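**Student:** Have a look at this prediction, sequence included:
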Amino acid sequence: MIPKNLLVELFVEELPPKALKKLGDEFARLLAAGLKAQGLATDASVVTPFASPRRLAAHVTAVAPQAADKAVSQKLMPVSVGLTAAGEATPALLKKLASVGADASAVATLKRQMDGKAEALFLDSMVTGATLIEGLQKALDEALAKLPIPKVMQYQLADGWTSVNFVRPAHGLVALHGDTVVPVTALGLTAGRATHGHRFEATTDPIELRDADRYAAPLAEQGAVIASFDARRAEIARQLQAAAARQGLTPIDDAALLDEVTALVERPNVLVCKFEQEFLAVPQECLILTMKANQKYFPLLDAAGKLTNQFLIVSNIRPVDPSRVIEGNERVVRPRLADAKFFFDQDRKKSLESRVAGLGKVVYHGKLGTQGERTERVRVIAKAIGAQLGGAELAALADRAALLAKTDLVTDMVGEFPELQGTMGGYYARHGGEPEAVAIAIEDHYRPRFAGDALPRNDAGLAVALADKLETLVGLFGIGQLPTGDKDPFALRRHALGVIRMLVERDLPLRLDDLVATAARAMGPLLTDAAAPAQLLDFVYDRLAGSLREQGYSAQEVDAVLSLRPARLADVSARLAAVRAFAALPEAASLAAANKRVGNILKKVDGTVAARVDAALLHEPAEAALNDALALATPRADAAFERGDYAASLQALAALRTPVDAFFDGVMVNADDAALRANRLGLLATLHAAMNRVADLSKLAT
């Protein structure tokens, strides 16, 4: 049985563009996985997905016409149930054999094997391999059932009675194994070799496919369709760059838009269009957004990154004279740009400050009040942060920016385009004569919005952004709205990571616990859960730990540093580097083990052990030597710690290895004499405190 290549295609009505790429990839993956599971394809088989607006297809190499027969061993029942004391088959065994297609003659061939603690009977047999028709039918049914369809559509077949559920109505099914049709069925269709090309520009319809390997080429030549999603995307990108280069411009870089347009066209044709220069008076973010979101156009930028009045469209047809297509798209975009200009002009008739009162009518959260009330809380937090970062002047700028930061929510432009909140606030602040620092802070106060996003550009922006995220975190934790599992409707994980990034990457001299406490005070009586601040701190440190592990730090290193809960997150990277350097020292393993031992000893003591030593009670030479070594090493370690040289601080402790080892070899900590015992515990508490300022070194012990 010679393997041949397999092609399966579903021809459907226009598929949802945002889901097309995933649908195409999953259809091919699931189909191939089903074939492999039945032994019809192997891991060496190459799977190629195809997806266009009206088709999902998969090409799988080296698919066998029938799977190889397979030896199987089937457990029947325990020996005690299947055989009598004389070794004869019981009625239960005979009934079981009949159910699997065997008779009493098979009793003699049964094997006895231990199954857990009891001996069981097993039947060895050969299972005939699945034929391609059977296997492909099963694989196709399973693939269609498991497709990640965003919204299922129900439609009737031609008989007028039968209903089918699928993403869109299907009108054709192709299944070719080499040049042979595999007569499988799906969605009320029976497979053949005919497919269809472009609605308007195909030169042949239907297109008869000769074999599984002649698919993309006939569709392109006779059907005017680029069947491969990736090939079509690359062609659109090439045409966009070429058309822009002819104008001396650059198309906007937007991978999501490129994906969506790729899912909308079968025969891409990029054309250059224009709009009136007067619209460029509107902020370019507004124009770019309306062209991308509403029209799926690609705005063109000049060398300085500024928007021009030219844009690119991706047409699905290639007329000899494209002027009508260009004129139509220019006509369609004009009202959209006019709306944006109208919103911008109307919004500028009112100052941002005059809109503050309107925030009192916008509900923020049922338990946390309005955006107006929230603004007052953010102001309190932002002022406190501003005062810490830059004194009264920065506090005043942060307060002003916090007062105006949310006012663009009640403008017409943001009402139409919520994605522009913050951005429009900056434009309107400048128009109203606000200081540039305030305008920038308003623009930036949502940053960072996502992983990799830029941080606020100035200190006022940092103060307001921190305040905004902290108010959200403390407020929602305070009313019990914590993330659960993969559900995080208020994006609190993203807010926490934003706080972490600002504190760490800008090396801010702010304590996390102080920031949370400031936000908690600003919430006032709305903070109904007194445990919320502590829960929030746990949550932030958990997010920080995950982020650090993703950056390549080991779980041991992260645990050693974060178990001490360093309040200044900007120090964490330096502490981690110091721990890594310390771990490479020859003394590290011994000291880490000793530190763990000391910690365990101190945990077993009732009450708190004071880190205090009476030199007169140091009777053993080893305990006196350890005390002397601590007296020398601790000041050096502490001095390095205070100046932020954490590596030097830990390295100063390396001198303690020998006296620590000698202490545990020669000194009985739990002496009968209570005074001696208390003094030795005090010495260990002193050692423990000295060793664990930078990190909990016991976490490095293996």
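**Tutor:** Yep, it's here.
**Student:** Could you use CA atoms for every contact and neighbour count after this?
**Tutor:** Noted.
**Student:** And the helices in the stretch 201-350 of the chain?
**Tutor:** Secondary structure of the stretch 201-350 of the chain (DSSP state H, counting those that start in this stretch): helices located at 216-221, 229-246, 255-262, 284-295, 323-347.
**Student:** I would like the residues contacting the first one, please.
**Tutor:** When contacts are taken as C-alpha atoms under 8 Å, 6 or more residues apart in numbering, the neighbours of helix 216-221 outside the stretch itself are His196, Gly197, Ile207, Leu209, Val225, Ile226, Ala227, Ser228.
**Student:** at 10 Å instead, please
**Tutor:** With C-alpha atoms under 10 Å, 6 or more residues apart in numbering as the contact definition, helix 216-221 has outside contacts at 50, 195-198, 202-204, 207-210, 223-228, 266-267.
**Student:** next up, a second structure to put side by side with the first:
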Amino acid sequence: MSTTKNLLVELFVEELPPKALKKLGEAFAEGIAKGLRSAGLATDRSAATPYASPRRLAVHVSAVAAQAADKAVSTKLMPVTVGLAADGSPTPALLKKLAALGADASVVPALQRRPDGKAEALFLDSTAQGVTLAEGLQKALDDALAALPIPKVMQYQLGDGWSSVHFVRPAHGLVALHGAEVVPVKALGLVAGRTTRGHRFEAQVDPVVLQDADHYARQLEEQGAVIASFAARRSEIQRQLRHAGESLGLAPIDDDALLDEVTALVERPNVLLAQFEPEFLAVPQECLILTMKANQKYFPLLDANGRLTHRFLVVSNIRPADASRVVGGNERVVRPRLADAKFFFDQDRKRPLAARIDGLGKVVYHAKLGSMGERVMRVREIAREIGCLLGGPALAASADQAAHLAKADLLTDMVGEFPELQGIMGGYYARHDGESEEIAFAIEDHYKPRFAGDALPRNPTGLAVALADKLETLAGLFGIGQVPTGDKDPFALRRHALGLIRMLIERQLPLELPHLVAAAFKAFGPQHGQAQAELGYFLRERLVGWLREAGYHAQEVEAVVEVHPARWAEIPKRLDAVRAFRALPESASLAAANKRVGNILKKSEEKVAPVAEAALLHEPAERALHAALAEVAPRSEAAFERGDYTGSLQQLAVLKAPVDAFFDSVLVNAEDPRLRANRLGLLAQLHAAMNRVADLSRLAA
């Protein structure tokens, strides 16, 4: 390979979509680097550093060659019997093939004969010249641009007035520098050079003439007033936000998505402190925070208790000597937004939640599942059932009331403007209507957990309604065949399933899943689709994945889930018990024996009852196993009933010796049908005793 230098490629464009910028920058950099590696111009050790600002995508790749190394190429031509005549001269078919490859009869003596399957074939060995950087980079650039995850393509005309280009935004400049030398590549109607543009208003030099690939970031920052690196710009914004907050004893709201979006909106970040009138703080802080984040991209400041203050931070793209006009402008802009939120809040409180419930009957939930009002009735029915199981009639009544009001805030002005506040506003309005904190929290929490890692409902009423809401969604959509397939899950049923799993297990709820699924389908009536088994399987699949992510061993998870425990709250205890059992020296032998017993019972032509008559036990080994089971099984069963799953499994350790002896000396499939049936019954007893906590055969190697 020739001497290497570092490479810089930049595409200068109009303002890119901020929510897509980070991915576009990473994809552009990886696409270029991947193309160079595949052309042999870069190696796996070549580091690719991405750059992405509102008006540029770029990458710096280290150790890139001017030309790839030559490669030995072996081309298979045809079988020897086809290519050479009996006297060794080339056949017309071989000459035609060689001509197609740019060769002639003069290379025939140099052709190689090598085995190819059962026959021998002719091969032409040659050396392919390595591609130049201009050739390899051109292909890498074309491929990288074609593969960009562009959210929406636009079409624009080039300067000639005739040609048009499809890209995410109009492109105005292309840079390609190998060291200090320009690489002559083209893209989007542009020819590569060494000049780029800096900040629209604050660049010291325009255009910026790049010295070489390695001075790109420094020149842009010093001459162009642009921090080109997305990561560096994000870090600088974080630093300024933290410093501005600390100076007041406050903290900016922690929001990675907002930080990414703001990083994609500015080239030269400058954090400024602004404020609004304190009287707006009478509006729920969630409303104010959301309007400031979503509409204005501001960072609200919170006090030590997490309460919103009347101060906020603005990330400006300019650094004027006097920032008062910038601050004043942002304060004027935010005021109408906050006034709208206050107006919505005041108007909504003029009507109680209960007065809005009838209107839900006019809101379509799903064409095949009726209105939102009908959905509320189903959720209420399921919530009453769960409430009764968790806390009797009092909790059932509380859950019913919370479920009755839970969806009413969908018809409020505030939720109409900010759908993200559904549930949250219901809680505020319920308190205003005089409902208890229990009911208000339940309304607020019934959508939880909304995402991975989200908090669970705070009280039993909230748990009952949240479970009912998710169960109704799952049963309803499974019943009409709206099942997630592959990556498609338009109704977020996987998220609903994981929320259900987390509540059952993390809150240790004494509820049986089959009963919950049956109650959910019952709420739809007999005309609803019968997909209970399918939903049960779907939930078990999600359970297995969740447990694996939680760090449990795959075999242990399979062993526990295979016995279909009704109460999922017990599953972690069962898994701990299985882990303790696997640590016993007898576990491997017992697991293998359990698998063997299961296979024997499966092959039996008749259903085997777990019963063995003592009078038909002739062999000493089968009598010993029967006696050991009679002693161990009751102790194991008693521990199981107490919920001592570890103790239940560890009781089984003493069965290793009698089980091994049984299989060493007893013929299960005896000729006497009565003996055979009795021995199968004894094995069925053993199988039942061993597999209460988990299917131990799943632990066999």
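**Tutor:** That came through, no problem. Please read all numbers here as calculations on a predicted model, not as lab measurements.
**Student:** for structure 2, which helix is longest?
**Tutor:** Secondary structure of structure 2 per DSSP state H: the longest helix is helix 372-405.
**Student:** need the next SSE after that one, C-terminal direction.
**Tutor:** For helix 372-405 of structure 2, the following helix or strand on the C-terminal side (DSSP states H and E) is helix 413-417.
**Student:** And that next one, what's buried?
**Tutor:** Going by neighbour count (16 or more other C-alpha atoms under 10 Å), the buried part of helix 413-417 of structure 2 is Asp413, Met414, Val415.
**Student:** What is the burial count for the closest residue to Ala577 of structure 2 other than its chain neighbours?
**Tutor:** Once flanking residues are discounted, Ala577 of structure 2 sits nearest to Thr646: 4.0 Å by C-alpha to C-alpha, 6 or more residues apart in numbering. Burial of Thr646 of structure 2 is recorded as 21 neighbouring residues (other C-alpha atoms under 10 Å).
**Student:** Contacts only, for Thr646 of structure 2.
**Tutor:** With contacts defined as C-alpha under 10 Å, 6+ apart, Thr646 of structure 2 is in contact with 573-581, 636, 639-640, 693.
**Student:** Save those residues as JSON lines, and put in secondary structure and neighbour count too.
**Tutor:** JSON lines is the format used below for the contacts of Thr646 of structure 2 (DSSP: H, G, I helix; E, B strand; the rest coil; neighbours: other C-alpha atoms under 10 Å):
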{"residue": "Lys573", "secondary structure": "helix", "neighbour count": "16"}
{"residue": "Arg574", "secondary structure": "helix", "neighbour count": "26"}
{"residue": "Leu575", "secondary structure": "helix", "neighbour count": "24"}
{"residue": "Asp576", "secondary structure": "helix", "neighbour count": "15"}
{"residue": "Ala577", "secondary structure": "helix", "neighbour count": "22"}
{"residue": "Val578", "secondary structure": "helix", "neighbour count": "26"}
{"residue": "Arg579", "secondary structure": "helix", "neighbour count": "16"}
{"residue": "Ala580", "secondary structure": "helix", "neighbour count": "16"}
{"residue": "Phe581", "secondary structure": "helix", "neighbour count": "23"}
{"residue": "Ser636", "secondary structure": "helix", "neighbour count": "24"}
{"residue": "Ala639", "secondary structure": "helix", "neighbour count": "18"}
{"residue": "Phe640", "secondary structure": "helix", "neighbour count": "17"}
{"residue": "Val693", "secondary structure": "coil", "neighbour count": "28"}
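**Student:** Return the member of these nearest to Lys5 of structure 2.
**Tutor:** Arg579 (54.8 Å; C-alpha to C-alpha).
**Student:** Is Lys152 of structure 2 in a helix, a strand, or coil?
**Tutor:** Using DSSP: H, G, I helix; E, B strand; the rest coil, the structure places Lys152 of structure 2 in coil.
**Student:** Any figure for the gap between the closest residue to it other than its chain neighbours and His687 of structure 2?
**Tutor:** Excluding the flanking residues, the one nearest Lys152 of structure 2 by C-alpha to C-alpha, 6+ apart is Val168, at 6.3 Å. In this view, Val168 of structure 2 and His687 of structure 2 are 64 Å apart by C-alpha to C-alpha, to the nearest Å.
**Student:** now Asn6 of structure 2
**Tutor:** 67 Å.
**Student:** buried set for the longest helix of structure 2?
**Tutor:** Buried residues in helix 372-405 of structure 2, counted by 16+ other C-alpha under 10 Å: 372-390, 395-405.
**Student:** buried sites along the helix or strand hosting Leu136 of structure 1?
**Tutor:** Assessed by DSSP H and E, Leu136 of structure 1 sits inside helix 132-146. Buried residues in helix 132-146 of structure 1, defined by neighbour count with 16+ other C-alpha under 10 Å: Leu132, Ile133, Gly135, Leu136, Gln137, Lys138, Ala139, Leu140, Asp141, Glu142, Ala143, Leu144.
**Student:** I appreciate the help and will end here.
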